[in-house]
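Enquirer: structure for the following, please:
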Amino acid sequence: MSEFFGPLDSEGRVPPLQQTRVATFLISAHGALARQSAFTLPTRLESAWQTELNAQLFRETEIVSLLMRATSWAPDPGLGYMVATWESAWFPQPVYEISDWPLAVAIGLATLAHAVHAGIRPAALLPAEANPEDPFAMALRRIEFESGRLLEAQILSLKGPDLVPFRDAVNSALERRHAEVRKLWRETLQSVGVAFDE
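Expert: From the prediction side, this is the model:
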């Protein structure tokens, strides 16, 4: 088992099976964030966190679209069960201790988004000899860049003054989401021969 994607082909590209499985995982996670953002977003923005949610919706959609086009897809019979497991893991988990229901749902979404953007760093798994002009490699680097930007907004949301009375509940929800995402990402990488770096 290696710490990086590969072995790369003669043109420095990640093998199609690894691309397929990793891209499917990322599309599942970012697609769930896009869907939940769309359903959580009101028709009229009335607070700052809703503005950030609007931006997240379109960035997550961009990530999904980019991966669909940049990936060299290969048949993968094992994906059916894995996708079902991933999709069920992304189900909304509102922070029930927050009495303002739209805010409780949005904070639950923010905990998932924080876990995905902080815990999944796929470009770090590209070997130094990976072709920098390969669309898949470029897509992974773009995802990391966007994740960093989105992470800043989630940190501000999760540390906002409105949540001070609910700090313990929010921290607990965040820890649960991080553990869940980390476990699924580790299993996905191990399934394609990549060692997960703790």
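Enquirer: switch to C-alpha atoms for all contacts and neighbour counts from now on
Expert: OK.
Enquirer: excluding sequence neighbours, find me the nearest residue to Arg196.
Expert: I think there's a mix-up here, since residue 196 is Phe and not Arg. Counting by Cα to Cα, 6 or more residues apart in numbering, Arg186 is the residue found nearest to Phe196 once chain neighbours are left out, at 5.4 Å.
Enquirer: ok, now how distant is the one you found from Pro102?
Expert: Separation of Arg186 from Pro102 (Cα to Cα, to the nearest Å): 32 Å.
Enquirer: just Arg141 next, same as before
Expert: In terms of Cα to Cα, Arg141 sits 33 Å off from Pro102.
Enquirer: what about those two, which has more around it?
Expert: The residue with more neighbours, out of Arg141 and Pro102, is Arg141; 18 against 14, by other Cα atoms under 10 Å.
Enquirer: chain neighbours aside, what residue packs nearest to that one?
Expert: Per Cα to Cα, 6+ apart, closest to Arg141 is Ala123, 5.2 Å.
Enquirer: which ones are touching the one you found?
Expert: With contact set as Cα atoms under 8 Å, 6 or more residues apart in numbering, Ala123 has these partners: Ala137, Leu140, Arg141, Glu144.
Enquirer: quickly find the element holding the residue nearest in space to the middle of the chain.
Expert: In the chain, the centroid-proximal residue (Cα atoms, centre = their mean) is Val116; its distance is 3.5 Å. Assessed by DSSP states H and E, Val116 sits inside helix 101-119.
Enquirer: compare with the first, here's sequence two:
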Amino acid sequence: MSGFLGPLDFDSRIPRRQQTRVATFLISAHGALARQFAFTLPMRLDAAWQTELNAQFYRESEIVSLLMRATSWIPDLALGYMAASWETAWLPAPIDGIADPRLAQAVHLATLAHAVHAGIRPAALLPVEANAQDPFVMALRRIEFESSRLLQAQILFLKGEDLAPYRDAVSAALEQRHDSVRKLWRETLASIGVDAPGTE
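Expert: From the prediction side, this is the model:
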């Protein structure tokens, strides 16, 4: 397997099958985050960390919208069962030691978002000779740039004073999420002949 997407076509573009599968995985992950941010947002913001939920909801939605338009799609029958396993993986899981359901949901979202933004580096898969003007290439680079910005918000929340009494539970949940996301990302890339860098 190669560590990069390709081989590139005659226009130095990423093969459409690889675009389709990578984009579908990213849309599943960021779409799940957008949905869960939307459902977590209260009608009235009464805590400082809730304002960041609002901002992250819109950024995740923009990532999904960008991928929908920038990807050169082809039919892929395998995506049915693959997407089902991804969507199941994004669901909230109980967090031992946090009884407040609102706080537990916020921790779930922050750990999932941290794992997605830190563990998935799509631009690292692009070969240097990839067409820099290709919309898909530009989209992957934009997503990685946005992920690095979004990651800071998750770090601030997960290390904040509100979660100080639950530090061990948060650390365990974060590690579990990272393992799950890395596994799914590796499997997705392996299915298109790509060896994910930096996931071992």
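Enquirer: after superposing, what score do the chains get?
Expert: The TM-score (TM-score structural alignment, normalised by the length of structure 1) is 0.98; 198 aligned residues with a Cα RMSD of 0.8 Å.
Enquirer: rewinding a little: and for the residue nearest to Phe196 of structure 1, the neighbour number?
Expert: 16.
Enquirer: just checking, what packs against the helix or strand containing it?
Expert: Per DSSP H and E: Arg186 of structure 1 is located in helix 167-191. Contact analysis of helix 167-191 of structure 1 by 3 or more Cα pairs under 8 Å, 6 or more residues apart in numbering; DSSP states H and E lists helix 16-40, helix 101-119 as its packing neighbours.
Enquirer: and that helix, how far from structure 2 on average?
Expert: Superposed on structure 2, helix 167-191 of structure 1 shows a mean distance to its aligned partners of 0.2 Å (mean Cα distance after the TM-score superposition for structure 1).
Enquirer: ok, back up a step: mind checking how far the counterpart of the residue nearest to Phe196 of structure 1 in structure 2 is from Asp162 of structure 2?
Expert: The alignment partner of Arg186 of structure 1 in structure 2, by TM-score structural alignment, is Arg186. Separation of Arg186 of structure 2 from Asp162 of structure 2 (Cα to Cα): 33 Å.
Enquirer: one more: Lys183 of structure 2?
Expert: In terms of Cα to Cα, Lys183 of structure 2 sits 30 Å off from Asp162 of structure 2.
Enquirer: again with Val194 of structure 2
Expert: Distance, Val194 of structure 2 to Asp162 of structure 2, by Cα to Cα: 40 Å.
Enquirer: looking at these two, which is more packed in?
Expert: Ranked by neighbour count (other Cα under 10 Å), Val194 of structure 2 and Asp162 place Val194 first, with 19 against 12.
Enquirer: my guess is the more buried one contacts Ser2, does it?
Expert: Yes: the criterion here is Cα atoms under 8 Å, and Val194 of structure 2 meets it with Ser2 at 5.1 Å.
Enquirer: and the helix or strand hosting Ser148 of structure 2, how far from structure 1 on average?
Expert: Secondary structure assignment for Ser148 of structure 2, by DSSP H and E: helix 135-158. When structure 1 is overlaid, helix 135-158 of structure 2 sits 0.3 Å from its aligned residues on average, using mean Cα distance after the TM-score superposition for structure 1.
Enquirer: now what about that helix, what contacts it?
Expert: Outside helix 135-158 of structure 2, the residues within contact range by Cα under 8 Å, 6+ apart are 14, 19, 49, 52, 56, 63, 66-67, 70-72, 107, 110-111, 113-114, 117-118, 121-123, 126, 130-132, 163, 170.
Enquirer: switch the cut-off to 7 Å
Expert: Residues outside helix 135-158 of structure 2 that contact it (Cα atoms under 7 Å, 6 or more residues apart in numbering): 63, 66-67, 70-71, 110, 114, 117-118, 121-123, 132.
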